[in-house]
Each structure stands twice: as structure tokens, then as C-alpha cells.
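Novice: Prediction below, plus the sequence it came from.
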Amino acid sequence: MARDDAGFIELDGVEKVFVVRRRAGLVRRERREVRAVDGISFKVPRGEMVGYIGPNGAGKSTTIKMLTGILVPSGGRLRVAGVDPSRERHRLARRIGVVFGQRTTLWWDLPLRDSYALVRRMYRVPERRFRENLDRCVELLDLEALLPVPVRQLSLGQRMRGDIAAALLHDPEVLYLDEPTIGLDVVSKAKVRGFLREINEELGTTVLLTTHDLTDIEQLCRRVMVIDHGRLVYDGGLDGLHAVGQSERTLVVDLERELPPIDVPGARTVRTEGPRQWLAFPADGSAAPIVAAVADRYPLVDLSVREPDIEDVIARMIQDRDSSGAVPDRR
């Protein structure tokens, strides 16, 4: 990997401080500084797909807004493809695509097809390349039936698919995604994940993904970064995150009748409710031997595996991290 590609996205001690003024009496106003991003440093190589996660208010969206040039950092150094986003925002705009979960970049009263035509003109995409990109997005994201529909009539899940397509029509080198599977059903989520995996592998698009859906991270990202209170508290693999956070998956078991708590190696029963029981086991372990043991020893009707809530994983990790504040790296 070339040296420039190794630091395709690079942050060095980046900070963002907001000044908040609030009433502190009848006349007097109190001035307070809120440090949304507090000295974050990391590098993302060209072509990598990275999960960027954390609790609400942790600083994820603020980071992405600085990466796109919408916000100017209060301190530190930031580069995307060798460009300072806040100083060369228009130049960078042609090289990035952005999807903010609850905010559409499409034109509300226009059919989806017309919104895409406007995107082509804005970015001056050659007609042939635009058609190739649009056909690819329409097929992989199942948008054909939605092209004549005004954006305001689309469901949240349909609009999200439409927004993802719009962000990729001009062949961006970097794609920032904020909750790209929000509002999608299981089938649509699978389509979006497959599409993102394909553009990353075939086109080498660098992807920074923020999400609360742990399955998005598991299926798309080898690397995950965790931010909390504006600070980077973890940078490494997903297995390492589970290990640091001591997270657990849950096996929900429905038995033929009510029985005492299930006792099998590798899991513990944490809850019972009639014939239904909940068993916890380490998230980085396999469910197969536990399922086999339950099926062998108990009158089983049905079962399902529930993934750990990403907020709980992060909360445990933050509680248990070293008081030194060092960033764990489990790559």
C-alpha cells in the first residue's frame, strides 16, 4: 500500500468546541464550552470499510461534518485524500458521497428519476457513466419501481435506498454513511449491505459507517472505532471489541413445557418465563455447541439467537477501560 493511500483519511488531534449560551437569571447569560470532539487521531487507508460507532451524542456526526467540510475543526489537523475539507470544500465535494440517516439529499417534490438527473448536472457526470452507475444502483438496490415516485411519497426505507444511490452516481472515492439501514426491513437491509460490500470490493470505495445495528458492522467492517464523549476509546477488530466489552449474545429457547433453568456447558440461564428461557453466552463464541446441547437434552420447540445491543457493549467497555484513557487496539 502506498504511503498516501495508508493515510487516505487522516485526523491528528482533531477537536471541535461549541460555545453554548444559556440564561442564568433575568438578564445575565452564562457562556459554556461543549467539547464535542476531543483530540481524536486516526488513519483510514484507501479502500477500507470502517465502522465508527458510539452512543448518541458521542461526537460521530460532528466528526463526519468536519470530514465533509461542513464544520471547521477548533484544533488539530484533518485531511481527506490530501485535501483540507474546510478550506477546499468544493474541490472535495466531487470526491465524496454522504448519506445522513434522517436527512435526504433528494428533492422532496420531484420523482426519484428527476432527482438523479439533477445530481448528474450538479457533478457534471458524463451521460454514459451516469447511465452505467444509475443502472447498477437501480438493479442492486431494487429501485426500478420507485423512479417515477415523488420523494415525499417514499417510505423511510425506500428513501434511504434512494439516497445511497444518489451519493454514488458521481463515483466518489469516499462514502460517509450515517445509519444507512435505518427503517429497512430484513430483505432491504440485506440488499443494502450486499451493495455496499460490492462497491467497496469492486470499486475500492473507502467507507466510513456509523450505525446502531451491530449486524451492519459484523457483515461489512473488519475494523471498528468507538467514540465516547468526543474521545476515541477503541480502534481494532470486532472480536476485540466484544472481548474488551465482555459482551454476550442471547439464546432464546422455547420448550414444550415449563422446566427448571436449562443447564448446558458454555451458557447460563438469565431469565425464565413459562416454557421460554433466555441463555447468555460470550459474543465471540459459537452458538452451535450450545444449541446442540439444548436440542439433545431438552424438549425443544423453537429457538433464536439475539445479538448484543451495541450500546451495552460500548457501555461495558467504557466502564472497564483503563483509567489512563489509553485507546485499546486489538487489531
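Specialist: Nice, I can see it.
Novice: Every contact and neighbour count from this point should use C-alpha atoms.
Specialist: OK.
Novice: can you map out the helices along the protein?
Specialist: Residue ranges of the helices in the chain, as given by DSSP state H, are 3-6, 60-68, 89-93, 112-123, 127-141, 156-168, 186-203, 214-220, 238-245, 288-297, 310-320.
Novice: of all those helices, which lies closest to residue 101?
Specialist: Between residue 101 and the helices of the chain, the shortest gap by CA to CA is with helix 156-168, which sits at 7.2 Å.
Novice: how much space is there between the closest residue to residue 144 other than its chain neighbours and residue 173?
Specialist: With CA to CA, 6 or more residues apart in numbering as the criterion, residue 144 has its nearest non-adjacent residue at 5.7 Å, and that residue is residue 138. Residue 138 sits at a distance of 20 Å from residue 173 (criterion: CA to CA, to the nearest Å).
Novice: Repeat that for residue 228.
Specialist: 27 Å.
Novice: what does residue 197 give?
Specialist: 14 Å.
Novice: before we move on, the earlier item: between residue 138 and residue 173, which has more neighbouring residues?
Specialist: More neighbours surround residue 173 than the other of residue 138 and residue 173, with 22 against 17 (other CA atoms under 10 Å).
Novice: Quick check: that one touching residue 98?
Specialist: No. Residue 173 is beyond contact range of residue 98, at 11.1 Å (criterion: CA atoms under 8 Å).
Novice: Measure how buried residue 29 is and give me the count.
Specialist: Counted with other CA under 10 Å, residue 29 comes out at 12.
Novice: Could you measure from the spatially closest residue to it that is not a sequence neighbour over to residue 33?
Specialist: In this structure, residue 29 finds its nearest non-sequential neighbour in residue 23, 4.5 Å apart by CA to CA, 6+ apart. Using CA to CA, residue 23 is found at 14 Å from residue 33.
Novice: ok, now residue 156?
Specialist: Taken as CA to CA, the span from residue 156 to residue 33 is 35 Å.
Novice: Comparing those two, which shows the higher neighbour count?
Specialist: Taking other CA under 10 Å, residue 156 and residue 33 do not tie; residue 156 has more neighbours (18 against 10).
Novice: in terms of contact, does that one touch residue 180 like I think?
Specialist: No. Contact between residue 156 and residue 180 fails when scored by CA under 8 Å: they sit 10.6 Å apart.
Novice: The stretch 201-331 of the chain: strands as residue ranges?
Specialist: 206-210, 223-228, 231-236, 248-255, 268-273, 276-282, 300-306 (DSSP state E, counting those that start in this stretch).
Novice: Any idea which of those gets closest to residue 65?
Specialist: Once the strands of the stretch 201-331 of the chain are compared by CA to CA, strand 206-210 is nearest, at 12.2 Å.
Novice: this is the other structure I want to compare:
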Amino acid sequence: MDLAIDAQHLTREFTVRRRGAGRSVVRAVDDLTLRLEHGEAVGFVGANGAGKSTTIKMLTGILTPTRGEVAVLGRRPVPERRHLAREIGVVFGQRSQLWWDLPLQDSFEILGSMHRLSPGAKAARLERLVAGLDLAPFLDRPVRQLSLGQRMRGEVAAALLHSPRLVVLDEPTIGLDMISKEGLRRFLVEDRAERGTTLLLTTHDMADVERLCERIVVVSDGRTAYDGTLAGLRSSLRTPRELVLDLAEPRDALVLPGGVELLAVEAGGIRHRVRFLAEEHSAAALIAAISAQVDIADLSMAEPAIEDLVREIFARGA
């Protein structure tokens, strides 16, 4: 099968010298397998030191694996790194690809020439990026004078300028306010839909994963702790859901099915909060059972936050 990323049994070890203790070997990535189909969007999530950055460096040809095989867009990242650079776009941590003392516009001109874009193609693509990422107010400003949020939007535009087939984004919304974050997420969704781009996203902002990705890979200690959908992650951990019910008339208590937990009765008996496992009770059946007793004026459902799910995976791994 032709895959955008096909990394199998990747291992990367480093030799570390410690004063008075000689040398020791640290394994940053340990037998990790990661496969992405073309057009897929995957959140690559883990705590600091979990092996995310090392994995990305092996995928982009910066590091050679100690063991394992990797192909990105059908190419071997290390020996074919220059060819691969024309087909991928990367925003990598705090490493900038913009020229610090030049206006942002000049960085785009230089990058367009480096990628050998025709004047027409460069102008059309840049117009789309400037509008989608709201770059116009600071295009003529030197990069060193930009705020962190403005520079991150510039970095994303620089990574997307040559319309890469694969985009790797490391913390793309860092430093952005809520409105700018939502604008960037919306643009990335639209751009992927138009171009069929493959996305690999690393972030500590779980809202990025929920908005941008169909699949999540959680890594811990250099190994895969989970690989699947967000819904599957919630199901596999058996984390409870919370149902909030506002009744038409106050009630001191409700008769709840077995396994359903009453969390609180509020507002003089109008609001009832209950918790249940989706594997044991469907929301529809639970609501029907309560509706048979009382009239429900309003209701809402709260899913477990993805941050809590990832934290639970790490806790179980520990």
C-alpha cells in the first residue's frame, strides 16, 4: 500500500556522557510504528520527553534511525532529504524558517524562489495564505518585531507556501489568542479539504487535535500507548459521561438504573447531574427512563476532556 508515512519499528538511541559515571545509552524512541494514509490528519500527542520530536526528526531526515525502516511520500528521508524537502512543509518547535531582520513579505519571496515557484503560482498561493491567515497588517514588518502569535502564523504560511503534500506542525497555535487560534484551525481544515494534504500535528492544546484530526496517536517513553480515533480512546478507557438534566418541576430524587451515579441535585431540585458509562447505558435509554418519571425542560451531555484521557493513559502506563 502506498502510504504518506510508513515507519516501522523505529528506534533511536543516544549515547550520553555523565560526569563521573561514564557513558550510558538513552533510548528516545523504542520500536515505534507509525503509518499515515494520504490525506489523513493525525494528532501525535505525548508528554515532554515522550519521543515526539525525535520521531519527527527521523521522518524529516534530520536524524537516522538506530533501527527500523521509514519511508515518507515513498522516499527515504535521510538519503533523499533534499528531494523530500520539496514535498513536505514543517513548522518545527521554535526553529524559524523566516529571516529575522527582513520584512515577512521578503521571507516569502525568498522561500518562493527556493522552491522554484513560478511568479504566478507564488502570487496566487501567497494571496490565499495572506487572506486565510490574516497576515496583511504585518507583511511589511521585520520578523524580529512580530509578536509570537504573528510569527507563528507567518511560520505556518511559510510551511504551506509551496503547497506540500505532507505538513508537519509542531505547536502551531502557541502564542495565539482564541480568535486567532480558531482562524488558523479553520484555514487548515479548508486548505486540507481543497488540496488533500496529509497532516501530522503535535500539540499540547487538545482543542487543536479535536478540531483538526480524525485520529490520535499517543506516545509514552518512546512507544505507542494508543493509536485510533478519539471516540475509541474514550471507549477504551471506560471514562464516564455526565448528563445534566433541567426538570420542568423540582424533584428531590430520581430513580436511576443500576450503575448510573447521581452526582448532584442543584437549584432546589430543578437540576440533576448524573454520571454513567457509555458501554453500560446508552444516553437515549437513560433519558427515556428519566422522562418516564418527570418532564425534562432541558439537557446537556459532557464528554470526558481529551486532556483527561491522555493523562489517564500516562497514569496507567506509569
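Specialist: Happy to help now that I have it. For clarity, every value in this text was computed on a predicted model and none was experimentally measured.
Novice: what's the most buried one of the strands of the stretch 201-331 of the first structure?
Specialist: strand 206-210 (a mean of 25; mean count of other CA atoms under 10 Å).
Novice: That strand corresponds to what range in the second structure?
Specialist: The alignment of strand 206-210 of the first structure onto the second structure (TM-score structural alignment) covers residues 198-202.
Novice: quick one: contacts of the matching stretch?
Specialist: Contacts with stretch 198-202 of the second structure, where a contact means CA atoms under 8 Å, 6 or more residues apart in numbering, come from 4, 36-45, 52, 165-171, 192, 209.
Novice: Select only the buried ones of those residues in ChimeraX?
Specialist: The buried subset of the contacts of stretch 198-202 of the second structure, as determined by 16 or more other CA atoms under 10 Å, is captured in ChimeraX by this line:
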select :4,36,37,38,39,40,41,42,43,44,45,52,165,166,167,168,169,170,171,192,209
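Novice: For burial, what's the neighbour tally of the aligned partner of residue 120 of the second structure in the first structure?
Specialist: Superposed on the first structure with TM-score structural alignment, residue 120 of the second structure falls opposite residue 128. Other residues near residue 128 of the first structure come to 9 when the count uses other CA under 10 Å.
Novice: what's the nearest residue to whatever residue of the second structure lines up with residue 156 of the first structure if we skip its chain neighbours?
Specialist: When the second structure is aligned by TM-score structural alignment, residue 156 of the first structure is paired with residue 148. Excluding the flanking residues, the one nearest residue 148 of the second structure by CA to CA, 6+ apart is residue 175, at 5.4 Å.
Novice: The match of residue 156 of the first structure against residue 172, yeah?
Specialist: No. Applying CA under 8 Å as the test, residue 148 of the second structure and residue 172 come out as separate, 10.8 Å apart.
Novice: With adjacent residues omitted, what lies nearest to residue 143 of the second structure?
Specialist: residue 100 (5.0 Å).
Novice: Please verify my assumption that the one you found contacts residue 142.
Specialist: Yes. Residue 100 of the second structure lies in contact with residue 142 (CA under 8 Å); the separation is 6.8 Å.
Novice: Need the residue closest to the centroid of the first structure.
Specialist: residue 210 (2.4 Å; CA atoms, centre = their mean).
Novice: Could you check how far that one is from residue 288 of the first structure?
Specialist: 30 Å.
Novice: before we move on, what about residue 132 of the first structure?
Specialist: From residue 132 of the first structure over to residue 288 of the first structure (counting by CA to CA), the distance is 43 Å.
Novice: now swap in residue 162 of the first structure and tell me
Specialist: Residue 162 of the first structure is 38 Å from residue 288 of the first structure, by CA to CA.
Novice: Looking only at neighbour counts, state which of these two leads.
Specialist: Each of residue 162 of the first structure and residue 288 has its neighbours counted (other CA under 10 Å); residue 162 has more, 27 against 9.
Novice: That one: what's it in contact with?
Specialist: 112, 143.
Novice: now it: how far from residue 139 of the first structure?
Specialist: For residue 162 of the first structure relative to residue 139 of the first structure (CA to CA), the value is 12 Å.
Novice: Same question for residue 53 of the first structure.
Specialist: Taking CA to CA, one finds residue 53 of the first structure at 29 Å from residue 139 of the first structure.
Novice: contacting residues around residue 72 of the second structure?
Specialist: 3-6, 59-60, 84.
Novice: Of these, just the buried ones, PyMOL syntax please.
Specialist: Buried subset of the contacts of residue 72 of the second structure, written as a PyMOL selection, criterion 16+ other CA under 10 Å:
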select buried, resi 4+5+6+59+60+84
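Novice: Could you export the contacts of residue 72 of the second structure as CSV, including distance to residue 275 of the second structure?
Specialist: Listed next are the contacts of residue 72 of the second structure as CSV, based on distance: CA to CA, whole Å:
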residue, distance to residue 275 of the second structure
3, 41
4, 41
5, 40
6, 41
59, 42
60, 45
84, 50
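Novice: circling back to that earlier point, among the contacts of stretch 198-202 of the second structure, which are in strands?
Specialist: Using DSSP state E, the subset of the contacts of stretch 198-202 of the second structure located in strands is 36, 41-45, 166-170.
Novice: Contact partners for residue 9 of the first structure?
Specialist: Taking CA under 8 Å, 6+ apart, one finds 43-46, 78-81 in contact with residue 9 of the first structure.
Novice: Return the distance of the counterpart of it in the second structure relative to residue 282 of the second structure.
Specialist: Aligned by TM-score structural alignment, residue 9 of the first structure pairs with residue 5 of the second structure. Going from residue 5 of the second structure to residue 282 of the second structure by CA to CA gives 37 Å.
Novice: ok, residue 193 of the first structure - contacts?
Specialist: 216, 219-220.
Novice: In the second structure, what sits opposite it in the alignment?
Specialist: Aligned partner of residue 193 of the first structure by TM-score structural alignment: residue 185.
Novice: gap between its match and residue 22 of the second structure?
Specialist: In terms of CA to CA, residue 185 of the second structure sits 47 Å off from residue 22 of the second structure.
Novice: How many neighbouring residues does residue 293 of the first structure have?
Specialist: Neighbour tally, residue 293 of the first structure, other CA under 10 Å: 14.
Novice: any idea how far residue 291 of the first structure is from residue 254 of the first structure?
Specialist: 12 Å.
Novice: for residue 31 of the first structure, same thing?
Specialist: 57 Å.
Novice: and the two? which has more neighbours close in?
Specialist: Taking neighbours as other CA under 10 Å, residue 31 of the first structure and residue 291 compare with residue 291 leading, 17 against 11.
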